[in-house]
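Asks: Give me a 3D structure for the following:
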Amino acid sequence: MPSNMESMPLPQRPDDPLSALAAADRARDRLATSLRLPSGLFPVLAVAIASQMGAAAYGVAAQTTTGLAVALAGAAAFLGVAALVVVRFRRINGVRVDGLASTIILGTGTLSTLVYLGAFVAATWAAFESRWWLVVTAAAVGGAGYSLGAWRWWRAYRRDPVERAGGASPRVLALLAVAALVGFAVLVVGS
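Replies: From the prediction side, this is the model:
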């Protein structure tokens, strides 16, 4: 009695596996170069980061309930912008890109991280000294630098998506979230 397996067609096998891989590479590259970011992403990201940074610097320096509320409002505004950007990207392109959320939006790229940290330290120091013009300046420079880091990553991703794919690992993001929560708890207990 012949089995059903004998009557099933065999899967198509490429004549040349190397040419199939080359075709897949070309398709990946075409996709990477055809991806579009939501219009105005980098200026919106710069403003969102600058607002979040300024609010956080004020909250840290004020060490009051109002300061905490301002810092949380800045974080909520940034998270809202981040969610909107990711949703719009997926609607425009119909795909997910490894590294988009972690590297562009959450700033885990080297340049974005370094600029953010430097600008945040400057903005926080200025807030403690009540030099509000300097808080605004440091936050604006931080937002612009953060956005520049995101722009540079996006250009590099489109040139070589394999090297840039992946973004930050969930473990790294979880550790950063834990560090942020610990810092938040220190602020709450200290105020």
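Asks: contacts and neighbour counts: CA atoms only from here.
Replies: Noted.
Asks: what about the helices in the protein?
Replies: 4-7, 17-34, 41-62, 65-93, 110-128, 132-159, 161-164, 170-190 (DSSP state H).
Asks: what is the orientation angle of the longest one with helix 41-62?
Replies: Regarding helix 65-93 and helix 41-62, their directions subtend 160 degrees when assessed with axes from the mean of the first three to the mean of the last three CA atoms, to 10 degrees.
Asks: helices or strands next to helix 65-93 in the packing?
Replies: On a contact count with 3 or more CA pairs under 8 Å, 6 or more residues apart in numbering; DSSP states H and E, helix 65-93 meets helix 41-62.
Asks: Which residues does the helix it packs on contact?
Replies: Applying CA atoms under 8 Å, 6 or more residues apart in numbering, the contact partners of helix 41-62 are 66-75, 77-78, 81, 85, 105, 120, 123-125, 127-128, 135-136, 139-148, 150-151, 187.
Asks: picking up where we left off before, tell me the most buried of the helices of the chain?
Replies: helix 41-62 (a mean of 23; mean count of other CA atoms under 10 Å).
Asks: quick one, it and helix 170-190 angle?
Replies: Using the same axes, to 10 degrees: helix 41-62 against helix 170-190 is 30 degrees.
Asks: Another sequence for comparison is provided below:
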Amino acid sequence: MKLLILDRDGTLNRNRDDHVASPDEWEALPGALEAVARLNHGGWRVVLATNQSGIGRGLFDMASLNAIHAKMHRQLAAVGARVEAVFFCPHAPEDACHCRKPEPGLFEQIGDRFGVPLHEVPAAGNAVRHVQAAAAAGCPTHLLLTGKSEHLRGRTGLGADADLAVLAPDLPPGTHLHDDLPAFADWLLAQDTVAPS
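Replies: As a prediction, the model looks like this:
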């Protein structure tokens, strides 16, 4: 099984500093839903892992989160895309849980649910904490230069380790960088076409 773990806010939809708290506030990033469709058509099953501390902070409730995800699923379906499941952490930071990224709990839950070794499951997101959680769980890591990492886009020599150490010192070693979800999808699908040696 080809399984892929994505972040939600800032990766699939526009990030908001004050949380996406209602379906009206959920807005897909350009090309992101179509990128999921291309991944699906390439045989990839896509799962989301997302911190949703707005629940723990009392900013929105489960009914609102379910309505947001219903809108997301409808928009995905409209372009021929599918997200298999959404794993989320509802806790506030002070709860010190194991599932709030950068802790690896959500990724471990996904590995258990789907029965796939996590070292075979690429993970992509726009937040360093998503990449840190993925690395802690053993996933190959990819940082998208959107949302929380958009400020890194276009920086001179970003691919060099020395530059990365300065610009994103908490980024796990070996993390691949991509401009956005469509660029990551292009890269991942291109890997599938490389013949094994």
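Asks: TM-score for the pair, please.
Replies: The TM-score (TM-score structural alignment, normalised by the length of the first structure) is 0.26; 80 aligned residues with a CA RMSD of 5.2 Å.
Asks: Tell me the helix or strand right after the host helix or strand of Leu65 of the second structure.
Replies: Using DSSP states H and E, Leu65 of the second structure maps to helix 62-78. Later in the chain than helix 62-78 of the second structure, the nearest helix or strand by DSSP H and E is strand 85-89.
Asks: the inter-axis angle of that next one versus helix 62-78?
Replies: 150 degrees.
Asks: Give me the buried stretch members for strand 85-89 of the second structure, please.
Replies: Using 16 or more other CA atoms under 10 Å as the burial criterion, the residues of strand 85-89 of the second structure that qualify are Val86, Phe87, Phe88, Cys89.
Asks: how close does the third one sit to Ala185 of the second structure?
Replies: Right, Phe88 of the second structure. Separation of Phe88 of the second structure from Ala185 of the second structure (CA to CA, to the nearest Å) stands at 23 Å.
Asks: Ok, the second one next?
Replies: In this view, Phe87 of the second structure and Ala185 of the second structure are 21 Å apart by CA to CA.
Asks: Repeat that for Leu3 of the second structure.
Replies: Counting by CA to CA - Leu3 of the second structure and Ala185 of the second structure are separated by 13 Å.
Asks: show me the biggest strand of the second structure in terms of residues.
Replies: Longest strand in the second structure by number of residues, with DSSP state E as the criterion: strand 44-51.
Asks: What is that one packed up against?
Replies: So strand 44-51 of the second structure, by 3+ CA pairs under 8 Å, 6+ apart, packs with strand 2-6, helix 32-41, strand 85-89.
Asks: Quick check: buried residues in the helix or strand following the last one?
Replies: Note on strand 85-89 of the second structure: by DSSP H and E, the next helix or strand toward the C-terminus is helix 105-114. Applying a neighbour-count criterion of 16+ other CA under 10 Å, the buried positions in helix 105-114 of the second structure are Gly105, Leu106, Phe107, Glu108, Ile110, Gly111.
Asks: any idea which of those residues is closest to Ala165 of the second structure?
Replies: Phe107 (25.1 Å; CA to CA).
Asks: Surely that closest one touches Thr50?
Replies: No: if you go by CA atoms under 8 Å, Phe107 of the second structure and Thr50 don't touch, sitting 10.0 Å apart.
Asks: Show me the common contact partners of those two, please.
Replies: With CA under 8 Å, 6+ apart, Phe107 of the second structure and Thr50 have no common neighbours.
Asks: what helix or strand is Ala134 of the second structure on?
Replies: Counting by DSSP H and E, Ala134 of the second structure is part of helix 128-137.
Asks: Show me what the helix or strand just after that helix is packed up against.
Replies: Following helix 128-137 of the second structure in sequence order, the next helix or strand is strand 141-144 (DSSP H and E). Contacting strand 141-144 of the second structure under the criterion 3+ CA pairs under 8 Å, 6+ apart are the following elements: strand 123-125, helix 128-137, strand 176-178.
Asks: Buried deepest among the ones you listed, which one?
Replies: Buried most deeply of those, by mean count of other CA under 10 Å, is strand 123-125, with a mean of 31.
Asks: Please report the distance of Asn66 of the second structure from Val86 of the second structure.
Replies: 10 Å.
Asks: Please report how far Met53 of the first structure lies from Ser7 of the first structure.
Replies: Applying CA to CA to Met53 of the first structure and Ser7 of the first structure gives a distance of 66 Å.
Asks: got it, and Leu111 of the first structure?
Replies: For Leu111 of the first structure, the distance to Ser7 of the first structure - CA to CA - is 59 Å.
Asks: what does Ala83 of the first structure give?
Replies: Ala83 of the first structure is 50 Å from Ser7 of the first structure, by CA to CA.
Asks: and if you look at Ser19 of the first structure?
Replies: Counting by CA to CA, the gap from Ser19 of the first structure to Ser7 of the first structure is 30 Å.
Asks: Next: Ala126 of the first structure.
Replies: 77 Å.
Asks: do the same with Gly143 of the first structure
Replies: Distance from Gly143 of the first structure to Ser7 of the first structure, by CA to CA: 63 Å.
Asks: Likewise for Ala138 of the first structure?
Replies: Taken as CA to CA, the span from Ala138 of the first structure to Ser7 of the first structure is 71 Å.
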